[in-house]
Structures are given as structure tokens and as C-alpha cells.
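1. Build me a model:
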Amino acid sequence: MLPVVAQYFSKYRVKHGIIEFIEQQHETADGLFVNIHYILESNELEIEKLVSPGFDNTNVNIGDHHSVFSLFHQLLPGLIKENCYAHVLHNSVKNGNEHLLIDIESALLKIYVHFCRSTVRSYELKRYFDFIEQEQKVILKHIRIRWLSLLQSIDRLFIVYPVVKKFFISNSGECTLYFLVNVLKDVQDTNLRLQKYYTTGVDLHSIITSFICKLNNRLHEEFFGHKVNELLKKIPHSNEVDDLVESFRLFIHSIINYIEKYYHERSSFYKSISIFSETDIDKIQWRSIEQCATFIDNKKIDKDLLYNEFSQIKSKYIELKEKFGGIHKQIEAFIPSNLIELQQAKITNYDKTDLLNEFDNLDHSDTNEDNCDTRFHKDQKKRPLIRCDHLGAYLLNDENVPHLQKLVQFSFSVPASNAFCESIFSHMNFWGIIVETK
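-> Coordinates of the predicted model:
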């Protein structure tokens, strides 16, 4: 069962909604295309307004020759090809693993099997925790297809390290383990940024370029972690040190090259729409707006009217930014008040044939969007931050700027990852377990 989901810019912020589920035994490109096309039409969604279909990174979905994307692209030549960058980051680490002197993924799986399939060895682990008077921690199984499980598995491994040290008795094994803990933290932080429900294509340029910059800095300064540097100094053989350092450099180079292979082709597009991630509107120049508009059919955007509308909104921002306690205070008041109004409208005007079935209660954390919008501003009292989609919604509210609004809606509808769809599967499994236990 596959969810068909829409990401769009609503009157108040970026939103997600489930349109329908597809039940398809064989996931072929033709079959998926026909079903998705039918669902969009049957829900009276205009195919021409599709901006960038988001999928996970399989050939069936986004392959160059015959895929769901290529079939849609035949209908809509201006369609933006989108990769799931959470998958890209995950795969970049898997790709880089071949350059390390020890296969950490295989080692973790062997350790898991070694302890968890033997009662005697499990008891040995329990005795260790009894000895140090701590609550026993089980070894976490690393699942190769999960985005963030490798670092968690390594972190847990350090807790039980004295018991399993024989698996990493060599210098290369121990150094590699500490190296991965250091570097994978950057990967995981970036992946978590990509998975936030309000992260969209407008944020992608900043996220990817800053991550690559961090990795390049590590290469330039040859910093692989303080603990790694200490261990390297203790290794008596210079050849072994050189081999380890070279493996770390190749690992990082491999991650950079893998990400750039996907990102480089569309970097100009992501850089162009990234202007809408800027929350200081004073810094946005007309030429940037004009460049962004080139990605939309010229028949849909009148550049002269767009310029006037941009000037109107920029003037509004300049006028309001220092009033009423600052722009962040105005947005903080605008978002909750409109959410209350929206919820009341849902109660009084509920329509089962609505464009999208809202999915706000999917999660009680990041994807519970209404509560998170309010909580986001409450959490920023000490250091006010402004979400770019909230700012855009606030400035466009009650303004007659159809061309600029179209450009904003276009940009914010581009997904950065497939995380929302992945979270649906997780919650389907979660609620399935609850139903079974009742």
C-alpha cells in the first residue's frame, strides 16, 4: 500500500496532505504512473499544477529512461526532477564504507548476531552491566535500509565496548569506529534537518552546501575527531597511520562526490528558489526574483506585474519589521490566531471531498503541524527565529499579488526529501500494532 501525498503552500504555511492510498501488487513504472495520474484526476487536481513529484531514489520512480517521473515528464516537460536527499545522504555513507579498512556495517551485524543469538553470550553481557552497576543496554541491530540507524548502533556499541572489544582489537578497527562516530554526527544532523516537516526545496541549497563545506573543512584541516588523533599518535608504524588517514580522506571524498553527483545538475535551480528561505527580505534583490521566475512558464508570470508585487511586499516588510515588537512577534501572533480560525472552519465546513485530507494528527512530534507551529515560536523566546514559510504567509496575507504568490507556492511545493511519506509507513505500522494488541 503506497500513499499519494501532496506538499503545498497554504494560506498559513507549508502543508502536507494524504490524497489516497494505492494498492498495487507489482510496482512497475507504467502501473504506478497510471494509478497516480488517475488519483490526481479523480480528486480534481490539475495535472498542469504539478511542480515536482517526490519519490524515493529507485529506478522505477526516477530513472532516466522509463520511470514514473519520465512518464509524467512526457506530459509536463517543465517538471522538476527531485531526489530524496535523505536517501542520498544515507547512500553516500554506504558508498563510502568501501574505502574504510574495516567494514563497520558487517562488524556491527556480526556483533549483534554473536550476542543476541546465544543465551550464554547474552548472560556475559548482563554480568558486565551488573558488575558496573548500570542498567543493561542491549546491542542495537543496524538496519541497512534505515537512514539513521548506523550512528545509533555505534553509540550503543560504546556502552558495551569492554565486552565486545575483541571485535575491534586492531588499531584500524578502533580508529575507524571513533572516526565514524565523529563524522556520522554531521551526517545525522543534516539528515534530521531534511526530515523536518517544514523543510522544503527552498532550504535544500543551504543544507547541502553547508554540509559539504563542513566535510571539505575536515579534509583541509585533516580533523577526523580528537579521539582519533590521540589513537593515531599511539600507533608505532607510520605506514599504518598513513593507510588509516587515507581511508578517512577517501571516505569523506566519496560522500562529497556522491552527493554532488545528484545535486550538481540542479544546483542552479535550488540556489534560485533558496531566496525564499531568506527571512530578511531587505536582502532579496529583484534580479533574484526574476531568475527564480524563469523556472515557471512565461505565460503564467507577467514580469512587470511581478516586479510591482515584489516591491509592494518588500515595502510592507520594511514598514512592519520594527513595529509591534518586531516581525517575529507579529508572526507569532498571526500563526496561532489563524490556526484557531482554521480549526473552527474545519468543524463547521467539513467536506469529505475536500482537496486534501489533512494529516495533522499523524505524529505527536514534528509532523503534528498545528501544534508545532505554535510550539516553534514559544521555543524561540530567548533567541527569536522566523520560519520562512510563516514569514511568506504573513506577508502575502490579504495582499493582491497573484504572480508573486504563484512563485512562492511553486517554490515551497518542491520537496527536499521523502520523509513525510516514510513517516506514514511508520505510523501505519505503529497503529497496526496497537490495534492487534487491543
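
2. make it CA atoms for all contacts and neighbour counts henceforth
-> Will do.

3. Next, residue 21: secondary structure please.
-> strand (DSSP: H, G, I helix; E, B strand; the rest coil).

4. Residue 5 too?
-> strand.

5. wait, what's in contact with it?
-> 16, 17, 18, 19, 20, 421 (Cα atoms under 8 Å, 6 or more residues apart in numbering).

6. isn't there a strand covering the first one?
-> Yes - the assignment for residue 16, made by three-state DSSP, places it in a strand.

7. here's the other one to compare against:
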Amino acid sequence: MPKRKCSFNVNLQAKYPFIKQSNTPSDVRCEKCRTEFSVSHSGAGDIEQHLKSEKHKNADRPSSKDLDVAAAEGVWAYHTVQENHSFRSNDCASKLIQSCFNQKFTCARTKTEAIVVNVLARTAIEELKDDLNRSNCITILNGASNHGNKKIFPFVVRFFQPYEGVQVKILDLQDQPGETSDIIVNYLQKVLTDNNLTEKVVAFCGDNANVNFGGVARRGTNNVLAKLRSSLKKPLIGIGCGAHIIHNAIKSAADGLPLDYESIIVKLYSFFYIYTVRIEALKEFCAEAEIEHHQMLGYSKTRWLALMPALERILKMYQPLKEYFLSIDKCPKLLKDFFEDPTSELWLYFLHAQSASFHQAVLKIEGQTLSAIDVAKEINQLKENLIQKQTNQFLPFTVRTLIVKLKDNGSNIDEDFVKRTATEFYKTSSEYLEEWTCILTKEMEIFFWADLRTVPAWVDVQKTLDILIEKGYIDSNKDTEVFDEFTLILNYVTSQKISEWNHLKVHTETRWVEMCDLDPRGNFLESKV
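-> Prediction:
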């Protein structure tokens, strides 16, 4: 009987993905060297014989042009992720680049995903793990995000590299069946254990929910911070969200004003949101008042920088808005009462003036490279400002001007009531900040010297050193080395250098990077403090 011919099957396809079947079940084509041959004689043996041919070896050896194309495809895949484009968009983009620049360029959705997952992500994780192995102390950050019906938990690490600065990187990202303290702690501990980081963790950072810290007093044991401290057997520092605290402080204080600012902002925004006829009518009132029309801005309790711009937009168009709403039929009662009240504009100006201070504080502390020291100091500065306003019964110029104007127009305005309400606003907000940040301030005050706004004194450094030795972060035998290094630091961090940094408003992170690069003797210096 004649010998049965071999054919190209699924197993061979999986083993040799660059070999494709062509005309018959036994005829194949090599995509690398573009050679057609038959596997009818011995199947895999025919393919192995082809791989040993000089033509295939030469084709399998990448040229400099091939490497350039591969690099371009890698850059394009990185660009896709960096700009948050969908992989699907590369189906079209890849063909466009191919036709315009290089016919060998092929980076559609499948290849892009493969490059991102198997090359870029893997390389980034390996580099991150190397950096973490060289770091002595890290902070872990965690928070839940809803993605459809899933709870996504990113595991973020924050650490300082002497010659690069503060690094904030995602180490892990998983979905969990819930967000109880047990689920969160088990997840955090598993990631820490898998990456050998349990001994390096010094702080836990999360939002101010009870599940993370157990409330403002941080009592109890059924929260993430308490359970992490217990499981790791370490006195971790707990750091809540400073921006959230500042936002809640002004929100809590504004609830005492004779003005429901949230309802007003939301009502005005929704009234004009998708109604072209209403907007066109308002534009006519703006034109008569010679005021430029602006679109109303929305407000949300979870958007911490939304309050001041929304108030500012209303105040810019206050007169046209007032005339418009008082002229239309079926005006919403909330807005009708608001614009008929002669003191409404006064309280809007007062709240806007105060929101500016809170807004600037949030902007300063929301940077990812800012330290907990900077955050604590910024909140303390805001708190001291509010206390001074309370002591002096401060009223903004616009508010005082409106009081005089209302009196001249015969309005029955109680100036003492305005001062009492403003004073209560300052008191409530400063007390809220004190209540929610006293623990953070107490834990951070021994590190205040480390912001390098003044020349550090050894007595302050020694207090920090004692605490770090007591908590087990530094070996007690290292104190002499730390003092020797401190003397080197003083040779560089002089009063003149501090003045130069302060004048240029150099960030704390940059000051430490600069100090760690070189000491005055020209040697590399890596701080252990």
C-alpha cells in the first residue's frame, strides 16, 4: 500500500505559529522567510528540516531595520496606553502608518495588547520590584473603585528614591467581592507578602471612611489600619485624605449659613443644562447688562474643587440671572425666594471668598509627590488663618461694601448677625480641621524639620531618630552614622541655601534629591535619615 501523507494539523500550528497552511493540507508557507514547502513526508520533521536551512536562518535573524520597526511598534503601543486610547483604534491606525511610512509596521489591536501585557507591563513590574528591593521604607495606598458590577482595588506604593525623588506606582490591581475591612486587609497582606514588603511598610494611606480608620477618633479594632497593625505587628502611621478633610470642613461650616448653596448651584445648573430656549433668553439679559454670558457649572459633593468655580460663575452673572428669573412665569420657588432676598448676593460673596482659601489649600496638597509633612503644615496654616479670621471677625471687602449698599437702599440688614454668622463659620471649619487632623499632626510634628524650610537642628533630628529606633525602622547602632551624615548635610544645607530654595519655592522632594546627589566634597550622598 502507498505511504500515507502527513498533513498540517492543529498541534503543528500551535508549536510553529509562523507556519501557515496554503493550498493543500500538506502544503505550508513559512511567514518568516516566505518559503512554501510540503510536510507530507514527515510532518514536524519537514518543518524542523526547513528551520535548519540557510534561507530561514537569515530571515529569522532580525536586521537593524526589523529592530527599528519593532521599536516603533513598542513606542506606538506605549503611546496607546499613555493617551488612554482603545486597542481597537489601532486596527485603523496601524494600516494608516503602514501605508504612509513603513509597510512592515503591523501593530493592530491584538499585537498592541500582546506588547502591552507581555513586554511593557512585565518590564514595568520588574523595574518597580527592583526599586522596592532597594527602598527601606514604603507607604501603601488603597481605595475601592466601582467598575460596572466589580469592586476594583488598586494597590499603590509610594517611596523615595535618593536620586529621582518620590515615586508613586501601581503594584497590583484586582477586583474583590466586597470592601469590608477583612477583605481589604487580606488583599493588602497577600500583596505585601508576595513582594517581600511586610518589613518595609511604615504607613497606610486611604480615604477617611470608617472601614479604613474607624472614624475620627480612630477607635476600635474592626478597621483596616488596626488590623494591619495587628497582622504586621508594626505601629503603622495612618494617613487620611487631606483634600477630603478640607472639603468637608467648608461644607460643614457652610451648612450654618442662611443660604442653601448646594441647592442653588444644582438648581441653576439643571435649569439651563439642556434647554437652548432658556439659554438664549438669558443671553438677551446678559447683553442688556453688558455682561458676558457663561455656561452654568455643576457641583458635586465628591468633586472637591467644584465649589469655588461654580460660585464664581453665578456671581459673574448674578444681575442678569436675577432679572431673568424674576421676569419669567412659573419661576422655581427656590430660585424665586433666593433672588428676592436682598442678602443672597452678600452670602454668595462671603462663601466664595472663603472657598478660595480652601480651594488653594486643596490645590497645594493634591500633588502626588507632596509629603504628609507638607500636607499637615498646609492644613495647620489654613486652620490658623481661620482662627485669626474668627478672632478679628473678618468680613471680606465685597461683603462690607454690600452691607453699606443695602443700608443705603433701605434694606433691614443686621450687620451684627452677619458678623456672628461669619465668626461661627470660621469657628466650625477650624474646629472640624482640628478634630480630623490632630492625630496626623501629632504623628508628623517630629518630622517637620524634614521639609528643609529652615536649617535642621540635631535636637529635632534626634527626636525623629529616637522614634524610628523605638519603632524598629532604624538599628540603634546606626545613630552615630546618622550624626556623621547630619554634619555633612549641614555643610550643604546652609542658611543661604535654605533662602535660595525658599525664594524659588523648591518642593521638599526636590530639596532632598538635590542634597542626596552630591555633598560639598563632591561625593555621592545617600541619606539614611
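
8. hmm, back to that, for the contacts of residue 5 of structure 1, which ones persist in structure 2?
-> Among these, the contacts conserved in structure 2 (both residues aligned by TM-score structural alignment, their matches' Cα atoms under 8 Å) are 16, 17, 18, 19, 20.

9. Those, buried ones only, as a PyMOL selection?
-> To isolate the buried ones among those in PyMOL, judged by 16 or more other Cα atoms under 10 Å, type:
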select buried, resi 16+17+18+19+20
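
10. Would you mind checking which of the kept ones among the contacts of residue 5 of structure 1 is nearest to residue 217 of structure 1?
-> Ranking those by separation from residue 217 of structure 1, with Cα to Cα as the measure, puts residue 16 on top at 36.0 Å.

11. Which residue of structure 2 is paired with that closest one in the alignment?
-> Matched by TM-score structural alignment, residue 16 of structure 1 corresponds to residue 168 in structure 2.

12. Now its match: closest residue in space, sequence neighbours ignored.
-> Spatial nearest neighbour of residue 168 of structure 2, excluding adjacent residues (Cα to Cα, 6 or more residues apart in numbering): residue 158 at 4.6 Å.

13. Could you check how many residues crowd around that neighbour?
-> 22 (other Cα atoms under 10 Å).

14. Tell me the secondary structure of residue 138 of structure 1, please.
-> The three-state label given to residue 138 of structure 1 by three-state DSSP is coil.

15. circling back: got a list of what the match of residue 16 of structure 1 touches?
-> Counting by Cα under 8 Å, 6+ apart, residue 168 of structure 2 has contacts 156, 157, 158, 159, 368, 369.

16. so which of these hold up in structure 1?
-> Kept across both, from the contacts of residue 168 of structure 2, using both residues aligned by TM-score structural alignment, their matches' Cα under 8 Å: 156, 157, 158, 159.

17. what's the helix or strand for the last one?
-> Residue 159 of structure 2 is part of strand 150-161, with elements assigned from DSSP states H and E.

18. where exactly do the helices run in the stretch 401-529 of structure 2?
-> For the stretch 401-529 of structure 2, the helices defined by DSSP state H, counting those that start in this stretch occupy 415-444, 458-470, 479-492, 495-504, 508-517.

19. now swap in the stretch 51-200 of structure 2 and tell me
-> Under DSSP H, counting those that start in this stretch, the stretch 51-200 of structure 2 gives helices at 54-60, 64-82, 90-100, 109-115, 121-134, 181-194.

20. Those into CSV, with extra columns for distance to residue 296 of structure 2 and mean neighbour count?
-> Shown next, in CSV, are those (distance: least, Cα to Cα, whole Å; neighbours: other Cα atoms under 10 Å):
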stretch, distance to residue 296 of structure 2, mean neighbour count
helix 54-60, 62, 13
helix 64-82, 32, 15
helix 90-100, 37, 16
helix 109-115, 40, 18
helix 121-134, 42, 14
helix 181-194, 40, 16
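
21. will you turn these into CSV that also has distance to residue 276 of structure 2?
-> Formatted as CSV, the helices of the stretch 51-200 of structure 2 follow (distance: least, Cα to Cα, whole Å):
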stretch, distance to residue 276 of structure 2
helix 54-60, 64
helix 64-82, 37
helix 90-100, 37
helix 109-115, 41
helix 121-134, 47
helix 181-194, 48
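
22. Out of those helices, which gets nearest to residue 289 of structure 2?
-> Closest among these, using Cα to Cα: helix 64-82, at 46.0 Å.

23. Show where that closest one falls in structure 1, residue numbers please.
-> Helix 64-82 of structure 2 covers no residues of structure 1 once aligned (TM-score structural alignment).

24. between that helix and helix 121-134, how many degrees?
-> Interaxial angle of helix 64-82 of structure 2 relative to helix 121-134 (axes from the mean of the first three to the mean of the last three Cα atoms, to 10 degrees): 70 degrees.

25. follow-up on the earlier one: can you tell me which of the kept ones among the contacts of residue 168 of structure 2 is closest to residue 380 of structure 2?
-> Distances from residue 380 of structure 2 to those, taken by Cα to Cα, are shortest for residue 158, at 23.5 Å.

26. How about the contacts made by residue 429 of structure 2?
-> Counting by Cα under 8 Å, 6+ apart, residue 429 of structure 2 touches 249, 250, 252, 253, 386.

27. likewise residue 70 of structure 1?
-> Contacts of residue 70 of structure 1 (Cα under 8 Å, 6+ apart): 62, 63, 64.

28. what about the aligned partner of the first one in structure 2, how many residues close to it?
-> So the one you mean is residue 62 of structure 1. Using TM-score structural alignment, the partner of residue 62 of structure 1 in structure 2 is residue 213. If you count neighbours by other Cα under 10 Å, residue 213 of structure 2 ends up with 27.

29. hang on, residue 213 of structure 2 packs against residue 229?
-> No - Residue 213 of structure 2 is not in contact with residue 229 according to Cα atoms under 8 Å; the separation is 11.5 Å.

30. The equivalent of residue 125 of structure 1 over in structure 2: neighbour count?
-> Alignment note (TM-score structural alignment): residue 125 of structure 1 maps to residue 282 of structure 2. Per other Cα under 10 Å, the neighbour tally for residue 282 of structure 2 reads 19.
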